[in-house]
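Undergrad: I'd like to go over a predicted model; first the sequence, then the structure.
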Amino acid sequence: MGRIVRTPAARRVTPRAGVTVTDRNWARDLRAALLCAGLLFALVMTIDAANSTLTPVRTALWTGLSLLLYAVLHPPRVTAGPGRLAVRGLGRRRHVCPDLLVSARRAEGVSPRLVLRDALGSRVELDPKILTSNPLLWHALERGAKRALANGLLVTGGEVLRDLGARMDTEAAQEIFEASGLNSPSSTRP
């Protein structure tokens, strides 16, 4: 039999065993959070200096306010490695074992969250957009969830993960159609 040869493109899409996959947008989101906090600090300090109302107390107040804004905007860092999906926030790090998932649910609110629990009692919350914009992270979670479902562990939330996967597939197909020009109004038939 012939040997399967992987192209460089195929190696980028399929993670190797033992490789840690990271959110590819995290650095950009971190820079945006730092920029917003820095711009707020510079703006209020400039206004105070222009009005001659800058004092050490006000400087401390504006510093605290800028740090608070940064803390709110700080993006969680999501990584997936062998047997784990980790979410690291500003002050804590939580992880679940996708192979041991027992539940997955959507938490609606100001921003939708995906809440995952495993058989070891660990729990993580993350924005589903992180998974939709990082196919390798989604692949790691989906692969583990399928194992958990096959082993009878994933008792609630399988439909949530299927819906998320279907939405990702639809968005990917739409992007492919748009890139190829198949989705343009001129290509539709009466």
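TA: That came through, no problem.

Undergrad: all contacts plus neighbour counts: C-alpha atoms, from now on.
TA: Noted.

Undergrad: May I see the buried residues of stretch 151-160?
TA: 153-154, 157-158 (16 or more other CA atoms under 10 Å).

Undergrad: and the residues you listed as TSV, adding secondary structure and distance to Leu67?
TA: Below are the buried residues of stretch 151-160 laid out as TSV (DSSP: H, G, I helix; E, B strand; the rest coil; distance: CA to CA, whole Å):
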residue	secondary structure	distance to Leu67
Leu153	coil	42
Leu154	coil	40
Gly157	coil	37
Gly158	helix	39
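
Undergrad: okay if I get these as CSV plus distance to Gly83?
TA: As requested, the buried residues of stretch 151-160 are exported to CSV (distance: CA to CA, whole Å):
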residue, distance to Gly83
Leu153, 15
Leu154, 15
Gly157, 19
Gly158, 18
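
Undergrad: now the lengthiest helix in the chain: how far from the chain's centre is it?
TA: Longest helix in the chain, counting residues (DSSP state H): helix 26-50. Distance of helix 26-50 from its chain centroid, counting by CA atoms, centre = their mean, to the nearest Å, is 23 Å.

Undergrad: and it, what does it pack onto?
TA: helix 56-73 (3 or more CA pairs under 8 Å, 6 or more residues apart in numbering; DSSP states H and E).

Undergrad: Next one for the comparison:
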Amino acid sequence: MGRRITHTGTGAGGTEAAPDGVHDIHWSGERISALAVAVLLFTALFAVDVGLGSLDVTRGAVWTGLSGLVFVILRPSRVSVRPGLLSTRGTLTTGTVRTDCLVSVWCSDGVSQRIILRDTTGGRVEIDPNVLIRNPAMWHRFDDDTRTSIRRGTLRCGATALRQLAERIDRETARTVFRVSGMPRPPLSPGSRS
């Protein structure tokens, strides 16, 4: 879990830090979806027990606890970016990193892709790369600050990962533009993946 950092004054670009910054615009909908899944699970388990005549206080408590656990697992962390800072707030954890003083950026592959960020103060945060992909304002702020880290020479590991993430965001943006405009998508270059 990263340390909580208070950041006041001017941001990386010399502009005044907005108190709220830029938030994931899809977080609220994902939270509602997680709640809906938990409620649906509780309702289904409760209905089966009522139908079988086996519902009692113990089973009701177990189904309530199980549904609550499903919600905690599915509820996404709230990610926000403001000049010089990226913060996450989950159900049980919070973390903040200085994006203008990053030391490393590491992308994990697999079923659940994550970007792990570490800063010079020891802060550590993990985020889903899709949060940056689907929030252009957030990506723009984050990209500006990571460039500051590179200029300052603090980023020792992760420039390649950042470049790959930028290329992925560019591809997703191009796909979205072609889809919205109704134009056919250009053929993929030999080295790119769909």
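TA: Looks like it arrived, so ask away. All values derive from a computational prediction rather than experimental measurement.

Undergrad: picking up where we left off before, the longest helix of structure 1 vs structure 2, mean deviation?
TA: When structure 2 is superposed, helix 26-50 of structure 1 averages 0.5 Å from its matched positions, counting by mean CA distance after the TM-score superposition for structure 1.

Undergrad: In that helix, which residues are buried?
TA: 26, 29-30, 32-34, 36-38, 40-41, 44-45, 48.

Undergrad: what does it contact?
TA: 54, 59, 62-63, 66-67, 69-70, 73-77 (CA atoms under 8 Å, 6 or more residues apart in numbering).

Undergrad: If we use 6 Å, what do you get?
TA: 54, 66, 69-70, 73-74 (CA atoms under 6 Å, 6 or more residues apart in numbering).

Undergrad: Next: stretch 123-130 of structure 1.
TA: Looking at what lies outside stretch 123-130 of structure 1 - CA under 6 Å, 6+ apart - the contacts are 113-117.

Undergrad: Tell me which residue of structure 1 is furthest from the middle?
TA: Residue farthest from the centre of structure 1, counting by CA atoms, centre = their mean, is Ser52 at 43.5 Å.

Undergrad: ok, back up a step: quick one: which of the contacts of stretch 123-130 of structure 1 is nearest Leu101 of structure 1?
TA: Arg117 (5.8 Å; CA to CA).

Undergrad: Just confirm Ala80 of structure 1 is within a strand.
TA: Yes: under DSSP: H, G, I helix; E, B strand; the rest coil, Ala80 of structure 1 falls within a strand.

Undergrad: Let me see the contact set for it.
TA: Contacts of Ala80 of structure 1 by CA under 6 Å, 6+ apart are 20-21.

Undergrad: how deep is Asp169 of structure 1 tucked in, by neighbour count?
TA: Residues near Asp169 of structure 1, counting by other CA atoms under 10 Å, number 13.

Undergrad: Quick check: it vs Arg162 of structure 1, distance?
TA: For Asp169 of structure 1, the distance to Arg162 of structure 1 equals 10 Å [CA to CA, to the nearest Å].

Undergrad: How about Val78 of structure 1?
TA: Using CA to CA, Val78 of structure 1 is found at 20 Å from Arg162 of structure 1.

Undergrad: If you count surrounding residues, which of these two has more?
TA: Val78 (25 against 12).

Undergrad: residue in structure 2 matching that one?
TA: Counting by TM-score structural alignment, Val78 of structure 1 lines up with Val79 in structure 2.

Undergrad: Next, the contact list for the residue lying closest to its match once chain neighbours are set aside, please.
TA: Once flanking residues are discounted, Val79 of structure 2 sits nearest to Thr88: 4.5 Å by CA to CA, 6 or more residues apart in numbering. Thr88 of structure 2 sits next to 78-79, 94-95 when contact means CA under 6 Å, 6+ apart.

Undergrad: of these, buried ones?
TA: 78-79, 94-95.

Undergrad: ok, so of these, who is nearest Thr146 of structure 2?
TA: Val79 (16.5 Å).

Undergrad: got the residue ranges for the strands in structure 2?
TA: 22-23, 78-82, 85-89, 94-98, 102-108, 114-119, 124-127 (DSSP state E).

Undergrad: For Val50 of structure 2, see how far away Ile32 of structure 2 is.
TA: In terms of CA to CA, Ile32 of structure 2 sits 26 Å off from Val50 of structure 2.

Undergrad: picking that back up, closest to Ser104 of structure 2 out of the buried ones among the contacts of Thr88 of structure 2?
TA: Using CA to CA, Gly95 comes nearest to Ser104 of structure 2 of the buried ones among the contacts of Thr88 of structure 2, at 15.6 Å.
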